[in-house]
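J.: Next come a sequence and a model predicted from it.
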Amino acid sequence: MPVCRDDLYVAIKVCVAEKDHGGETRELQTLNKLASYYRHLEHVVKLLDNFDLKGPNGIHTCLVYELLGPNIPDTINAYFPGGRLPGKLAKSIAKQSLIGLDSLHRYAIAHGDLHTRNLTFTVPSMDYMTKEEKFIEMLGKPEIGLVRRSDGKDLETGIPEYIVRSSSFRTHMWNWAQSIKIIDFGESFLYTTVPQTLHTPLPVRAPEVIFQDHIDYRVDLWSMGCMLFELFVGQPPFDTFLITPTILVAQMQEMASDELPERWHEKWETMKSSDDEPTESTAPDLQEWLEELYFNSAQIPDLTRQDIVRLGRIIGKLLRLEPSARASAKQVLDDPWFDE
C-alpha cells in the first residue's frame, strides 16, 4: 500500500482499543465541538484529523494533533535543577492556562483532567525539516524494548512484540517561547453529557468526585487551584506519596477556605471509621504552606512576599470545598496581579 507523505509533522494519540466500536469517543466528541472555535482557542491543543485503526485487540481511535513540546514537569526536570519554574515564567504560564480554561468553559466544555502534565510548551514549526533524519536528530532516535514473558513462553495474541520509549526534546530545542497549551481531553465532557465519575490524579481531584456528588465543570476550578500552587512551588498543595482519599480530604479541610458541605458529613464519617489512617491533620494553612515552600527553597525567589500573598488569595478562591463557591476562571483572570 502506498504511503502518503507531506511536510507536516504531527503527534498521534492511539486510544485504547474497543471491541465494540460505535460512534465517537467522549474525547473525540469534545474535540469535534472545539474544532469550530479553534481561532479563539490560543491555549488549547488543536485536533487536525482522526481515523480508526483495526488491531488484534479491537478498533483503536487515533487522534492526530499538532506537534507540541514537553510538559511542565519534564521541562522542570530537564532545565531547572531547583525543582520549579522561575516565578515570572510560572506567572505567565498560570495566566495562559487560565485563559485556556476560560475559553473551554465559555464553550460549555469541561476538561476533567487538569494538571501540570497536561500543560505543554509550544515549539517552533519543524515542517521545514524535509529530511526525516534531521527530525530524528532533534528528537533523538526512538528507543525500542522487546516484550518478553517472565516465564519465557511465547507472547499471547494481542500483546505487542515491542514498546517504544516516549521521545523528549533535546536541550537545544528549548526556545523559551513561554507559550503553553492544554492537552489530553480523555476525561473531558460537554456540559450536557456529564459523566458519573472522573479519573483525575488523586492529589488534584476535586472533593465532589471523591464524595461521589454531582459533577460539573467546576471540578476544573479545584484542579486549577492545585495546578497554580504547583506551578510556583514545584509540588501540589496536598501529599502525592501514598495518599488515600481519607488523608486527602483531611488535608483539603486544612487548606480550603470554607467548611466541608453538610451533605458530605455522613459520608466523611463513614470514610474516617473505615480507614485506619489518622485524619487529624497538623498541616499549615494554604498561605503558610505556599510561603514556606516558595521562600525556603534552594532556588532564589524572583517574586516578592507580597506577590505570594496575592497568589495565595487567588488560589484560595479556587480551593473551596463547595463547588458553587469557587471563583470562575474569568473571575481569577480579572485579578490585576496577572497584568503587573
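T.: Yep, that arrived. Residues are numbered from 1 along each chain as shown.
J.: use CA for all of it now, contacts and neighbours both
T.: Fine.
J.: Which neighbouring elements make contact with the longest helix along the chain?
T.: Counting by DSSP state H, the longest helix found in the chain is helix 87-106. If you count contacts as 3 or more Cα pairs under 8 Å, 6 or more residues apart in numbering; DSSP states H and E, helix 87-106 packs onto strand 180-182, helix 219-233, helix 329-333.
J.: Any chance of the ones you listed in CSV with distance to residue 153 and mean neighbour count as columns?
T.: Shown next, in CSV, are those (distance: least, Cα to Cα, whole Å; neighbours: other Cα atoms under 10 Å):
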stretch, distance to residue 153, mean neighbour count
strand 180-182, 42, 26
helix 219-233, 44, 25
helix 329-333, 54, 19
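J.: Return the residues in contact with the closest residue to residue 188 other than its chain neighbours.
T.: Nearest residue to residue 188, sequence neighbours excluded (Cα to Cα, 6 or more residues apart in numbering): residue 111, at 4.2 Å. Counting by Cα atoms under 8 Å, 6 or more residues apart in numbering, residue 111 touches 101, 104, 185, 187-189, 217, 220.
J.: ok so, going back, could you give me the buried positions within the longest helix of the chain?
T.: 87, 90-91, 93-105 (16 or more other Cα atoms under 10 Å).
J.: ok, and here's another one to check against it:
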Amino acid sequence: MLSYADISGANIAFTATQLVHLSEEDLFNVIGSPQSTELARVDGKPLCPSLLKQLVQKAIWDDWTDEDEEDIRLLDWGEAFLHGAEPAKLAQPGDLRVPEIIFTTRFDRRVDLWRAGCTYSGDEAVLVAQMINFVEELPTEWQTAWQAIQDSSGSSGRRFPTGGATKSKLDRRFYEMVGEPELLPLLPIIQGLMRFLPSKRISGAEAVSLL
C-alpha cells in the first residue's frame, strides 16, 4: 500500500463541471488572466535548464460555490512511500509536521491521518505548544523530549504549556469556523485523526464509517 504523506490544502484539487466547457477566454473572465513574472537568479547568472522560466500566480476564484458533486484529486506525490519502506525523513511544511516526527525518529502511514485532520481545520517549540493547547495532553513518554525542545528553543523566556488542552478547544474552534449543520459529523472524525500517538488515531476506514 502507498502512503501519500503530504496532505494539505495546497495539494488538493477538485473538478468544476460548470467551467469544463468554457473557452479559454470565458474561463479567464471567471478566474482572471494569469499573472506571471520571469524567474531570475539574484546573481544574474543563467538559469539551470531544468528550472521553469516563469512563476505564475495561483488563481483566486472568490465567486465559487459548491457543486452537487465534486471529483477530488490529490496532487504532488513526491513524498509518497510504500508501507514498510518509509524514507529516513519527510519534507513537510513547518506548521503541518506530525508530532511523532518531532518527538521520535519513527513514522509510518499514519502521518496521513494526522495531516488529514489538520487540513480541515516555524519554531518547533511554538508548534508543539499549539498542538498541546489545541489537541490533547502530551503523552507521558514524550514529556522528556518536550522539555529538551523547550530548553533548546530560541523563544527565550517564553512560557509553554505543560498540561493538556481543555477538551472543548478543538470543538469551539470547529464551531467558530463551520456554520453548516451538514458538516457537523466531521467533528468526531477530526478529533479521531488528530491524536498525538499514531496508535490512538482512527483509521481511514473508521473515519469514512463516521460520515
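T.: Thanks, I have it. Keep in mind the model is a prediction, meaning the values are calculated, not measured.
J.: before we move on, the earlier item: now the angle between helix 219-233 and the longest helix of structure 1, please.
T.: 170 degrees (axes from the mean of the first three to the mean of the last three Cα atoms, to 10 degrees).
J.: Can you report how many residues lie near the aligned residue in structure 1 for residue 9 of structure 2?
T.: Using TM-score structural alignment, the equivalent of residue 9 of structure 2 in structure 1 is residue 116. Per other Cα atoms under 10 Å, the neighbour tally for residue 116 of structure 1 reads 23.
J.: Would you agree residue 116 of structure 1 is in contact with residue 226?
T.: No - with contact defined as Cα atoms under 8 Å, residue 116 of structure 1 does not count as touching residue 226 (9.4 Å).
J.: Structure 2: which residue goes with residue 329 of structure 1?
T.: Using TM-score structural alignment, residue 329 of structure 1 lines up with residue 204 in structure 2.
J.: can you tell me how far that match sits from residue 40 of structure 2?
T.: 43 Å (Cα to Cα, to the nearest Å).
J.: Confirm residue 32 of structure 1 sits in a helix?
T.: Yes - per DSSP: H, G, I helix; E, B strand; the rest coil, residue 32 of structure 1 lies within a helix segment.
J.: Which residue of structure 2 sits opposite it in the alignment?
T.: Counting by TM-score structural alignment, residue 32 of structure 1 lines up with no residue in structure 2.
J.: Who are the contact partners of residue 32 of structure 1?
T.: Counted by Cα under 8 Å, 6+ apart, residue 32 of structure 1 has zero contacts.
J.: From residue 52 of structure 1, how far out is it?
T.: Plainly put, residue 32 of structure 1 is 15 Å away from residue 52 of structure 1 if you go by Cα to Cα.
J.: Assign residue 55 of structure 2 to helix, strand or coil.
T.: Per three-state DSSP, residue 55 of structure 2 ends up strand.
J.: I figured it hits residue 34, correct?
T.: No - between residue 55 of structure 2 and residue 34 there is no contact under Cα under 8 Å: 10.2 Å.
J.: Please tell me how far the nearest residue to residue 65 of structure 1 once chain neighbours are set aside sits from residue 173 of structure 1.
T.: Once flanking residues are discounted, residue 65 of structure 1 sits nearest to residue 47: 4.6 Å by Cα to Cα, 6+ apart. Distance, residue 47 of structure 1 to residue 173 of structure 1, using Cα to Cα: 23 Å.
J.: Please say which of those two ends up with more neighbours.
T.: Legend: neighbour count by other Cα under 10 Å for residue 47 of structure 1 and residue 173, higher for residue 47 (19 against 13).
J.: how about that one, what's its match in structure 2?
T.: Checking TM-score structural alignment: residue 47 of structure 1 goes with nothing.
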